[in-house]
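Student: from the sequence below, what's the structure:
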Amino acid sequence: MTSYLFSVKWDLVLFDILDLNIQLVGGEIFMSDLFLSFVYSASDWKVPTTFIYGVKDWMNYQGAQEARKHMKVPCEIIRVPQAGHFVFIDNPNGFHAAMFYACRRFLSPDPDNESFPEGLSSA
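Tutor: Coordinates of the predicted model:
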């Protein structure tokens, strides 16, 4: 084991660690590319859509606002307090309130009569 430790080129290992830490996470790069195509395809969507974001989410909810401008179906953006990207973990009650609200609006014969959940915000 000792001989292995001395044979490692630590300068290369440290460079790799530094390189990984100063660049965007692969998922962030992927999501930004995916989101651009998503915004431009929004006009083709056929189903009412509700976006749910945590108030502290690293994803930019303004992208959903841009997509909504192109949509021909009802679209809502709900922001849940005390939650980041994993809304369902960070604030399960807020997440469930947002989900139930979205489902009730979708299934209701009079969606505009559904009351918005207390504590959540609309963007």
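Student: when you work out contacts or count neighbours from here on, use the C-alpha atoms and nothing else.
Tutor: Noted.
Student: the strands in this protein, which residues?
Tutor: 49-54, 75-80, 121-122 (DSSP state E).
Student: what residues does the shortest one touch?
Tutor: Taking Cα atoms under 8 Å, 6 or more residues apart in numbering as the criterion, the residues outside strand 121-122 that touch it are E76, I77, I78, R79, V80.
Student: quick revisit: show me the one of the strands of the chain that comes nearest F106.
Tutor: Minimum separation from F106 across the strands of the chain (Cα to Cα) falls at strand 49-54, 8.8 Å.
Student: if you count contacts, what does the closest one end up packed against?
Tutor: strand 75-80, helix 92-107 (3 or more Cα pairs under 8 Å, 6 or more residues apart in numbering; DSSP states H and E).
Student: ok, back up a step: separate out the buried members of the contacts of strand 121-122.
Tutor: E76, I77, I78, R79, V80 (16 or more other Cα atoms under 10 Å).
Student: to compare with the earlier structure, here is another sequence to fold:
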Amino acid sequence: MEHYLQAGSADEQQEARRFIERGTCFLAYNDGKTMRFAPSRFIGYQNNTFDKHSSNAERDGRVTNPAISRLLETPLPLADTELEEQYQQYCHSLGITPRPKGSFGVSRKYWRL
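Tutor: The predicted model follows:
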């Protein structure tokens, strides 16, 4: 996701922002300067690309979230007020107006690295 945001074409950067805007579950990580947020429904697939993702008819957060939790050896993501505030700031830094909730009106949840 970070590659698309930093080095992708204008269309890829826009698509990356859409994933972040619409996401519900995120891996939150610090790049040394700021918190960043990678949506689970994209990063939960090995070697994923936008092309692979759009052609994967079986993509589903109910698959990626347990896979990410197993990999990180942590529970499923949880709501976190502090990370929600940082997510909002991150969105604004990307020119995104964050939605009040994630997809399907569900509260956003996070894993923290």
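Student: can you pull the TM-score for these?
Tutor: Overlay of the two chains. TM-score (TM-score structural alignment, normalised by the length of the second structure): 0.25; 50 aligned residues with a Cα RMSD of 4.5 Å.
Student: returning to that earlier point: in CSV: the helices and strands packed on strand 49-54 of the first structure, plus distance to S3 of the first structure.
Tutor: Converted to CSV, these look like this (distance: least, Cα to Cα, whole Å):
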stretch, distance to S3 of the first structure
strand 75-80, 53
helix 92-107, 50
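Student: and of those, who's closest to T2 of the first structure?
Tutor: Nearest of these (Cα to Cα): helix 92-107, 48.5 Å.
Student: between that closest one and strand 75-80, how big is the angle?
Tutor: Orientation of helix 92-107 of the first structure against strand 75-80 (axes from the mean of the first three to the mean of the last three Cα atoms, to 10 degrees) gives an angle of 160 degrees.
Student: show me what helix 92-107 of the first structure is packed against.
Tutor: strand 49-54, strand 75-80, helix 87-90.
Student: relative orientation of the first one and strand 75-80 in degrees?
Tutor: On the basis of the same axes, to 10 degrees, strand 49-54 of the first structure is oriented at 20 degrees to strand 75-80.
Student: if we can go back for a sec, which of the helices and strands packed on strand 49-54 of the first structure sits most buried?
Tutor: A comparison of these by mean neighbour count, using mean count of other Cα atoms under 10 Å, puts strand 75-80 on top with a mean of 22.
Student: show me what that strand is packed up against.
Tutor: Counting by 3+ Cα pairs under 8 Å, 6+ apart, strand 75-80 of the first structure packs on strand 49-54, helix 62-70, helix 92-107, strand 121-122.
Student: mind putting those into CSV with distance to T2 of the first structure?
Tutor: Putting these into CSV (distance: least, Cα to Cα, whole Å) gives the following:
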stretch, distance to T2 of the first structure
strand 49-54, 48
helix 62-70, 52
helix 92-107, 48
strand 121-122, 58
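Student: that older thread, of all the helices and strands packed on strand 49-54 of the first structure, which one comes closest to M31 of the first structure?
Tutor: Taking these one by one with Cα to Cα, strand 75-80 is closest: 18.1 Å.
Student: quick one: the helices in the second structure?
Tutor: 2-7, 10-22, 40-43, 50-55, 61-72, 81-93 (DSSP state H).
Student: no more questions from me, cheers.
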